[in-house]
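# what shape does this take:
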Amino acid sequence: MAEEWKLNKHSNVPLHQQIYDVIKSRIMNGEWPVGTQIPTQRDLAAKFQVNRSTIVYALGELAADGLIESRVGQGTVIINNTWSLLAATPLPDWNQYVKSGSYQPNIHMIQQINRAEADASMIRLGTGELSPDLLPTNQMRETFSGRISSRFTLGYSEPKGSLYLREIISDHLKKKGIMASPASILIVSGGLQGLQLISLGLLHHGSSILVENPSYLNSIHVFQSAGMHLHGIPMDENGIRTEAIGRLKRQHRAALLYTIPAFHNPTGTLMSSDRRAELLQICAQERLPLIEDDVYGDLWLDTPSPLPLKASDKQGLVLYLGSMSKTLGPGLRIGWIVGPEPVIDRLSDIKMQTDYGSSSLSQHAVAEWLSSGLYENHLAQIRAELMRRRDFTLSLLEQYFHDIALWNTPQGGFYIWLCIKNPLSIRPLFEQALRESILLNPGNIYDRNDQQHLRLSYAYASYDQLESGLIRLAELIRLHAVS
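Below you'll find the model as predicted:
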């Protein structure tokens, strides 16, 4: 339980009074301004870990004081605070400002997931990051505490990022068959910022984007908030199906296509070499630019994955995204965009206007790891551990899910795309699992019509958590499935 909701159950002050004080404090100090809808009675009871009757008593006192009010269709909302009672003129309605912001809020289920991920007791069966146990924290500490090279600076870096790091990334990309000069590389604060810069710098309001269906982009609103429209293209076991791309491009006047060819999020699919060649050929014919998101590309398990699309790009069609978030640590916030130099110049100008450059400390750390061989050694260890985790998870699925679900065997990355055989409603399954401290990533956050899939990750939860969580998940699926 978060500290902010913790009650002192040994105090002489009654629990309902402590709850009253907590909520009133939030109202009075402006954290919950007038018009804010407070959590439901059930949510408050769970947060404070008390009976619902205790919550009802505390809310009754707040209502009697004129601070809250229950409204049909709106729940319980804040109607007054100290300042609104005293002020001669109305205070600004912050809720109207919030609703007026151009950036769309996350869908409610993703907001729930984001909040639940902060709970250390939660079994996170879908989380798309490495377990803290797999991150090289001690070695990274040595990087910062050891001798700092003369290239290190705490000042702002160049508009495109540290030249030293871009030179090292240029060499790193040659191993993937990508020939990119430092001038055609932009350092960004993770792959998500790369997408934000593209939406701000290259696309106009109302642009259409073709994406794989299901798609990671449906779970974030980086393009939708910029007024873009996403149009899904079906996938098969070899990746995005290419036969409809030309027709959909013309039908929707699509501005670009976004793809994750290596260990796709959320399905784990690896696009075959032949499919990559087809995709690049069709996009060249249609003059349709691509964003290739390769953040999982280094995480192959059985055999190295095919070369990136960018390696075969002879016409400057592909904007290539790479990142250290999935391999070295999400907290570093370092990624890169590779593309035609005029595009990179444009995006670097936008980046300078938004944050004046990524962390020089993180850029230095990534440069040290890539140049010293530490990164390749770390990757070898991570691949071996992810393979063990994948095989362990697959063995659990064989044992407990053989009659209720189907799944793929991923060749890399983090994800298993679990297909539940019998129809069910995803929301009740998600909610009950959450109440039992099991956090799921349902398929409908990647495709809103999908009530049949779950994204499982073997990268984050411990072995014990994977076992207990999946055993209970199988039981819950049987309870919620409609036979």
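
# switch to C-alpha atoms for all contacts and neighbour counts from now on
Noted.

# contacts for stretch 195-212?
Residues external to stretch 195-212 that are found in contact with it (CA atoms under 8 Å, 6 or more residues apart in numbering): 217, 222-223, 226-235, 240, 248-249, 252-259, 346-347, 350-351.

# return the members of these classed as buried.
217, 222-223, 226-233, 235, 240, 248-249, 254-259, 347, 350-351 (16 or more other CA atoms under 10 Å).

# tell me which of these fall in helices.
Applying DSSP state H to the buried ones among the contacts of stretch 195-212, the entries found in helices are L248, K249, L347, I350, K351.

# mind listing the helices for the stretch 151-300 of the chain?
Taking DSSP state H, counting those that start in this stretch as the criterion, the stretch 151-300 of the chain carries its helices at 163-174, 191-201, 245-252, 273-286.

# okay, the angle between the longest one and helix 245-252?
The one in question is helix 273-286. Computed with axes from the mean of the first three to the mean of the last three CA atoms, to 10 degrees, the direction of helix 273-286 lies at 40 degrees from that of helix 245-252.

# longest single strand anywhere in this structure?
Among all segments of the chain classified by DSSP state E, the strand with the greatest residue count is strand 229-236.

# okay, now D447: neighbour count?
Summarising burial for D447: neighbours were counted as other CA atoms under 10 Å, giving 19.

# let's see this one next, to set against the first:
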Amino acid sequence: MRNKKTAKLPKYKQIIEFIKEKIANGEWPIGSKIPSQRTLAKTFHVNRSTVITALEELMADGLIEGKMGKGTVVISNTWTLLAKNSAPDWEKYVAAGFQQPSQKTVQEINQSEANAELIQLSKGELSNEMFPLDLMKEMMGKVAQNMNAFGYEEPKGYFPLREALSRYLQTAGIHASPSSILIVSGALQALQLISMGLLQSGSTVFLDRPSYLYSLHVFQSAGMKLTGLQMDEEGLMPQTIRMTPNMRGRAILYTNPCFQNPTGMLMSQKRREEILAFSEQEQLSIIEDDIYRELWIDHPPPDPMKSDDKHGRVLYIGSFSKTLSPGLRIGWIVGPEPVIERLSDIKMQTDYGSSSLSQRVAAEWLTTGHYQKHLENVREQLKSRRNFVLKVLEAELEGLAAWNAPKGGFFIWLKILPSISLKSLYAKALSHGLLLNSGSIYAQDNGNYIRLSYAFASCEDLKKGIILLKRLIKTLSS
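Below is the predicted model of the structure:
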């Protein structure tokens, strides 16, 4: 960001030069909203008064202006004022795009998760402490030794990986040939392909409420409606689904049955059978998002609904992102061959296939048996972390919060008992170096909830974060 020329300037001048350079290079065209004062203050390690001084000078020069409800925007570009053609109004293009933007809070969380200085009390990812670095190097080394020139894979993905997944899925009772498996770049792409290729605008997506799916706009951007369903201690309640005659072929059920995100709930075997029976009766297809399945702690979970699917009604999604590494960007969809053919065609139109290198590395993990050994280690560490956090919660938040002990996965669904503003709690926590995911981004619209993750932060930071959370709750409730 800074070069030798600007590094010697006073801080407020560095900010001015930075903003001018962004405008001059066309990175921030006219109409663009510039970063907030708080963001600029953090970026340049200064207080907000220094940022305000810089912005006032840029305003005096006529380059930026504060606009009600929009923040501070670029209103002029003195470097191109004499140009024959004015710059395009990119703000109109941005607003016209069909993909809906994430919620403001979700955008801020996504950006803040890259800040290593924050205590990440909610992050849904395995800690670096659990990343099998040496084994990953070994797997990549084997792939490199056997590497030939490789180009695009076949539409459904690298065949040896699909063969390995076919064998692996049998351990969960799912019998799927390689031709019924599509390799995707993570579970999110699987959902995007389904929204693009199988459902029409105006369709209904039934789902758990709260759900991680509410923090995304995959289906809403395709013109579909999310209809939340009630859950009890056994999981999603199918009797709360209200099907109408015109929904046939225009509705689908999404569920995350194993250690649900964000509640950590595990769906019972009985409830899985009830949902599958309901889907067959009402001709309602199911998306079974099972990316947390292997992260059980106490006992293996019930078999997937897909294992009892005799009519090809269930689309089954899995991924290595939560169990091994999100950086691999490898997931899969299992479904009827005509559906997989359709989705593979759309994937080819989208990115012409997932990374060939990542697919080969993933195949190596599965075929050598190292993946199962790695999972055993991950489960041990998650158990230790979960038990540690439960003890800290009992010691620090008794009477201030309520929670259940999860049987696996990453998350504890923490209910804040005092009546406080969760927006204020989120903002105060962030200003103290603590990043939280509040329940509102998952459509939890009654009660104050926080998604707490015991998977990512170190045990030291987890304890420090919970103690800080206790202090902030007491401050806001006093």
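
# average distance between the longest strand of the first structure and the second structure?
Compared with the second structure after fitting, strand 229-236 of the first structure deviates on average by 0.5 Å (mean CA distance after the TM-score superposition for the first structure).

# which bit of the second structure covers that strand?
Across the second structure, the stretch matching strand 229-236 of the first structure (TM-score structural alignment) is residues 225-232.

# equivalent analysis for stretch 59-78 of the first structure, please.
Counting by TM-score structural alignment, stretch 59-78 of the first structure pairs with residues 55-74 of the second structure.

# do the same with stretch 88-98 of the first structure
Aligning stretch 88-98 of the first structure against the second structure (TM-score structural alignment) gives residues 84-94.

# please apply the same query to stretch 357-368 of the first structure.
Counterpart in the second structure of stretch 357-368 of the first structure, with TM-score structural alignment as the criterion, is residues 353-364.

# chain center to the matching stretch, what's the gap?
With CA atoms, centre = their mean, to the nearest Å as the basis, the distance from the averaged C-alpha position of stretch 353-364 of the second structure to the chain average is 21 Å.

# need the residues that contact the match of strand 229-236 of the first structure.
Residues external to stretch 225-232 of the second structure that are found in contact with it (CA under 8 Å, 6+ apart): 202-210, 219-220, 236-238, 240-241.

# and those residues, which are buried?
If you count burial by 16+ other CA under 10 Å, the buried members of the contacts of stretch 225-232 of the second structure come out as 203-210, 219-220, 236-238, 241.

# same list (those residues) but as JSON lines, adding distance to T39 of the second structure.
Compiled in JSON lines, those are given as follows (distance: CA to CA, whole Å):
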{"residue": "S203", "distance to T39 of the second structure": "39"}
{"residue": "T204", "distance to T39 of the second structure": "38"}
{"residue": "V205", "distance to T39 of the second structure": "36"}
{"residue": "F206", "distance to T39 of the second structure": "38"}
{"residue": "L207", "distance to T39 of the second structure": "35"}
{"residue": "D208", "distance to T39 of the second structure": "35"}
{"residue": "R209", "distance to T39 of the second structure": "33"}
{"residue": "P210", "distance to T39 of the second structure": "30"}
{"residue": "F219", "distance to T39 of the second structure": "31"}
{"residue": "Q220", "distance to T39 of the second structure": "29"}
{"residue": "L236", "distance to T39 of the second structure": "40"}
{"residue": "M237", "distance to T39 of the second structure": "43"}
{"residue": "P238", "distance to T39 of the second structure": "45"}
{"residue": "I241", "distance to T39 of the second structure": "44"}
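
# out of these, who's nearest L63 of the second structure?
The nearest member of those to L63 of the second structure, counting by CA to CA, is Q220 at 36.5 Å.

# who's in contact with the closest one?
Residues in contact with Q220 of the second structure, defined by CA under 8 Å, 6+ apart, are Q100, L226.

# equivalent analysis for K383 of the second structure, please.
Residues touching K383 of the second structure, when contacts are defined by CA under 8 Å, 6+ apart, comprise I297, D298, G408.

# from these, which single one is nearest I119 of the second structure?
Sorting these by distance to I119 of the second structure puts G408 at the head of the list, at 22.0 Å, by CA to CA.

# residue in the first structure paired with that closest one?
That one, G408 of the second structure, aligns with G412 by TM-score structural alignment.

# so what does T327 of the first structure match up with in the second structure?
With TM-score structural alignment as the criterion, T327 of the first structure lines up with T323 in the second structure.

# ignore what I typed, I meant D302 of the first structure.
In the second structure, the residue paired with D302 of the first structure according to TM-score structural alignment is D298.

# isn't its match right up against G408?
Yes - with contact defined as CA atoms under 8 Å, D298 of the second structure reaches G408; the gap is 7.0 Å.

# quick one: the strands in the stretch 101-250 of the second structure?
119-120, 181-184, 204-208, 225-229, 231-232, 235-236 (DSSP state E, counting those that start in this stretch).

# mean shift of the first one relative to the first structure?
Right, the one you point to is strand 119-120 of the second structure. For strand 119-120 of the second structure, the mean deviation from the first structure after alignment is 0.5 Å (mean CA distance after the TM-score superposition for the first structure).
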